[in-house]
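S.K.: any chance you could fold what I've pasted below:
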Amino acid sequence: MTSAADDSNNEVADLVGKLVASEETDGAERRRLLGRLGGALARSAGKARQRGVGRGRWLADVFMNIAPRLPVRDLETLREHHYGLTGEQLADDLVRTAAKATTAVGAVGGALAAAEFAAPPLLLSAPAQIVAETLVVAAIEVKLLAELHEVYDVRVPGNGTQRAAAFALAWSKQRGVNPLAPGSATLALGTAAKTALRNRLMRTLGRHLTTLGPFLTGAVAGGALNRAATKKLAAAVRADLRRQRALPRSDAPASELTPPSSGKPPASG
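M.R.: Sure thing, here's the model as predicted:
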């Protein structure tokens, strides 16, 4: 039998997965999903406080429950969803799509937080929306990082949980995974890795807190900050991956954290 905390965390992972996988989600649906996510996170945080878990540790635990479920696509699926592009052109399109997604999440999240900022009785609920935005943006960027490894043919060893942890750690350090590093899979599951992830999530949360403001200022700031951060991450990761493997690559079988859904329409980029 699952606990109430497990149920809340599973609901969070499911909602984040929907927000990350739906590249074509319209603004109204994105707002609806973010609102539901904020409520689920508030319930999960309440259970964590009852157990005496600190906010940073709770945030990292929630994200590590999300990471193995991210719908990371293999190279063949990526090419299908991005109109047959390969190599650097495919990587460029992935970055554009991810930056567009984090910009949209920042705009919606900032607008929700701004509306609550302008209504004092609702101010206490604003942090839940900021946490929701933080987790979704982190998930989009980790998915981007993992798919860039597919494009550049850099194979990360281990099972799904180990690869998810390796990609999350790489995101926390803003670089690519080095699969040749000794014990790279087990290192990603260690205490130091969890601390690095917690610190990066809290820094991202702090960045999103700066979008709290009246009217549309939060939406504008949230979108701009997220877009810049996603592009900066992608540039650093791609530089790492280019050093590890030159493009173009052959169409070898690729690893993925979870199988991509069938019948998904191509991304607009």
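S.K.: from now on I want contacts and neighbour counts done on CA atoms only, so please keep to that.
M.R.: OK.
S.K.: E24 - how many residues pack around it?
M.R.: Residue crowding around E24 was assessed by other Cα atoms under 10 Å; the count is 15.
S.K.: wait, I meant H149
M.R.: Around H149 sit 26 other residues, with neighbours defined as other Cα under 10 Å.
S.K.: tell me the SS of it?
M.R.: Taken by DSSP: H, G, I helix; E, B strand; the rest coil, the conformation at H149 corresponds to helix.
S.K.: one more: T25?
M.R.: Reducing the assignment to helix, strand or coil with three-state DSSP, the entry for T25 is coil.
S.K.: what of V53?
M.R.: Applying three-state DSSP to V53 yields a three-state assignment of coil.
S.K.: this protein: helices as residue ranges?
M.R.: Counting by DSSP state H, the chain forms helices over residues 4-21, 27-50, 55-66, 75-81, 87-117, 126-151, 160-173, 184-187, 191-209, 217-244, given from the N-terminal end onward.
S.K.: for P253, find the nearest of those.
M.R.: Using Cα to Cα as the measure, helix 75-81 is the one of the helices of the chain that comes nearest P253, at 8.1 Å.
S.K.: so for that closest one, what gets flagged as buried?
M.R.: Buried residues in helix 75-81, counted by 16 or more other Cα atoms under 10 Å: 75-79, 81.
S.K.: another for comparison:
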Amino acid sequence: MAQPEREHADPAREVGEIVGRLTDSGELEPAERRKLLGRLTRTLAAGSKRARESGETRGRWLADVFLNIAPRIPIRDLQTLSEHHHGLTGEQLADDLVRTAQKGTMTVGAIGGALAAAEFAAPPLLLSAPAQLVAETIVVAAIEVKLLAELHEVYGVRIEGTGTQRAVAFTTAWAKQRGIDPLAPTSVSLALGAAAKTAVRNRLLRTLGRHLTTLGPFLTGAVAGGVLNRAATKKLSAAVRADLRGKQAPPHLAAVRELHPDDPRELGS
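M.R.: Alright, predicted model coming up:
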């Protein structure tokens, strides 16, 4: 009886819900993570098919999907981050966030690579691999956008704007692999433009292309998926942290924010 409800469910909402669970700060059992990734793959496959039928390109559709779910990515404020990471602050907290994100993207890459490796041995099933790799791409991108946004919290770089504006600004910063300059008056407004959407599309396609290397026999896909994702997340974090160190709020303002946190827990709240 549950099947009809699934058929009439809002695909965008379902994708946002699944990605939110896969990027949440809580630990997921491997079996649950695989189950969610499989569910995401099926949902995205259906959406991709509809996009192709309407003549929409893969890159444009992928960017639209990700920008739609970006406001649903759960982002923690500074106080919550410190509580979740055993009271750490400053560079030590940033280090721990990066380690956690690397573990997350590596795990997703290993799961996706292992599934792709299994399908490699069964050619008829290989047709489902692209949707699976799209799912992996979106989850990895979401983990990295979450990391980037939370690093801004750690370094006291406050980005103003509505929840959606901030979500798009962080996503655009991820596409450019840089931190956001809060003193630039157009830092948020430009993030809503066509150029920003193109940057997001190109970054997602680049990430998807990287994941295509996980299509291989035996366990080569799993190894490649995990290692490549971990390296990419490490590179992103290094670039963003270098940017943010020069844009940190003065110590007295950082102390005020820590005592009176009023930031939303989610980008879109």
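S.K.: can you give me the TM-score here?
M.R.: Counting by TM-score structural alignment, normalised by the length of the first structure, the TM-score of this superposition works out to 0.91. Behind it: 257 aligned residues with a Cα RMSD of 1.8 Å.
S.K.: next, count neighbours for the residue nearest to S255 of the first structure when sequence neighbours are not counted.
M.R.: Taking Cα to Cα, 6 or more residues apart in numbering, and ignoring the residues beside it in sequence, S255 of the first structure has D74 as its nearest neighbour in space, at 6.4 Å. Burial of D74 of the first structure, expressed as a neighbour count using other Cα under 10 Å, amounts to 24.
S.K.: do the same with A94 of the second structure
M.R.: For A94 of the second structure, the number of neighbouring residues by other Cα under 10 Å comes to 24.
S.K.: aligned partner of it in the first structure?
M.R.: Taking TM-score structural alignment as the criterion, the aligned counterpart of A94 of the second structure in the first structure is A91.
S.K.: circling back to that earlier point, can you list the buried residues of helix 75-81 of the first structure in a markdown table and add distance to A42 of the first structure?
M.R.: Written out in a markdown table, the entries for the buried residues of helix 75-81 of the first structure read as follows (distance: Cα to Cα, whole Å):
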| residue | distance to A42 of the first structure |
| --- | --- |
| L75 | 37 |
| E76 | 38 |
| T77 | 35 |
| L78 | 34 |
| R79 | 38 |
| H81 | 35 |
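S.K.: reformat the helices of the first structure as a markdown table; add distance to A254 of the first structure.
M.R.: As requested, the helices of the first structure are arranged in a markdown table below (distance: least, Cα to Cα, whole Å):
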| stretch | distance to A254 of the first structure |
| --- | --- |
| helix 4-21 | 19 |
| helix 27-50 | 30 |
| helix 55-66 | 21 |
| helix 75-81 | 7 |
| helix 87-117 | 15 |
| helix 126-151 | 7 |
| helix 160-173 | 13 |
| helix 184-187 | 17 |
| helix 191-209 | 25 |
| helix 217-244 | 16 |
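S.K.: which among these is found nearest to E256 of the first structure?
M.R.: Across the helices of the first structure (criterion: Cα to Cα), the nearest stretch is helix 160-173, sitting at 7.4 Å.
S.K.: in the second structure, what stretch matches that closest one?
M.R.: Residue correspondence for helix 160-173 of the first structure in the second structure, counting by TM-score structural alignment: residues 163-176.
S.K.: so how far is the matching stretch off the chain centroid?
M.R.: The gap between where stretch 163-176 of the second structure is centred and where its chain is centred comes out at 11 Å by Cα atoms, centre = their mean, to the nearest Å.
S.K.: the residue nearest to S255 of the first structure -> the second structure?
M.R.: In the second structure, the residue paired with D74 of the first structure is D77, using TM-score structural alignment.
S.K.: look up how far Y155 of the second structure lies from its match.
M.R.: Shown here: D77 of the second structure relative to Y155 of the second structure, a distance of 11 Å by Cα to Cα, to the nearest Å.
S.K.: contacts only, for the residue mapped onto A239 of the second structure from the first structure.
M.R.: For A239 of the second structure, the aligned residue in the first structure is A236 (criterion: TM-score structural alignment). Applying Cα atoms under 8 Å, 6 or more residues apart in numbering, we find A236 of the first structure in contact with 174-176.
S.K.: which ones among those residues map onto strands?
M.R.: Among the contacts of A236 of the first structure, the subset assigned to strands under DSSP state E is empty.
S.K.: who wins for neighbours among the residues you listed?
M.R.: Across the contacts of A236 of the first structure, the neighbour count under other Cα under 10 Å reaches its highest value at G176, namely 26 neighbours.
S.K.: so that residue is in contact with R242, correct?
M.R.: No: taking contacts as Cα atoms under 8 Å, G176 of the first structure lies outside contact range of R242: 9.8 Å.
S.K.: quick one on the thing from earlier: tell me the contacts of the match of D74 of the first structure?
M.R.: Going by Cα under 8 Å, 6+ apart, D77 of the second structure touches 150, 153, 261, 263-265.
S.K.: swap in 10 Å and give it another go.
M.R.: Residues in contact with D77 of the second structure (Cα atoms under 10 Å, 6 or more residues apart in numbering) are 149-150, 152-154, 257-258, 261-266.
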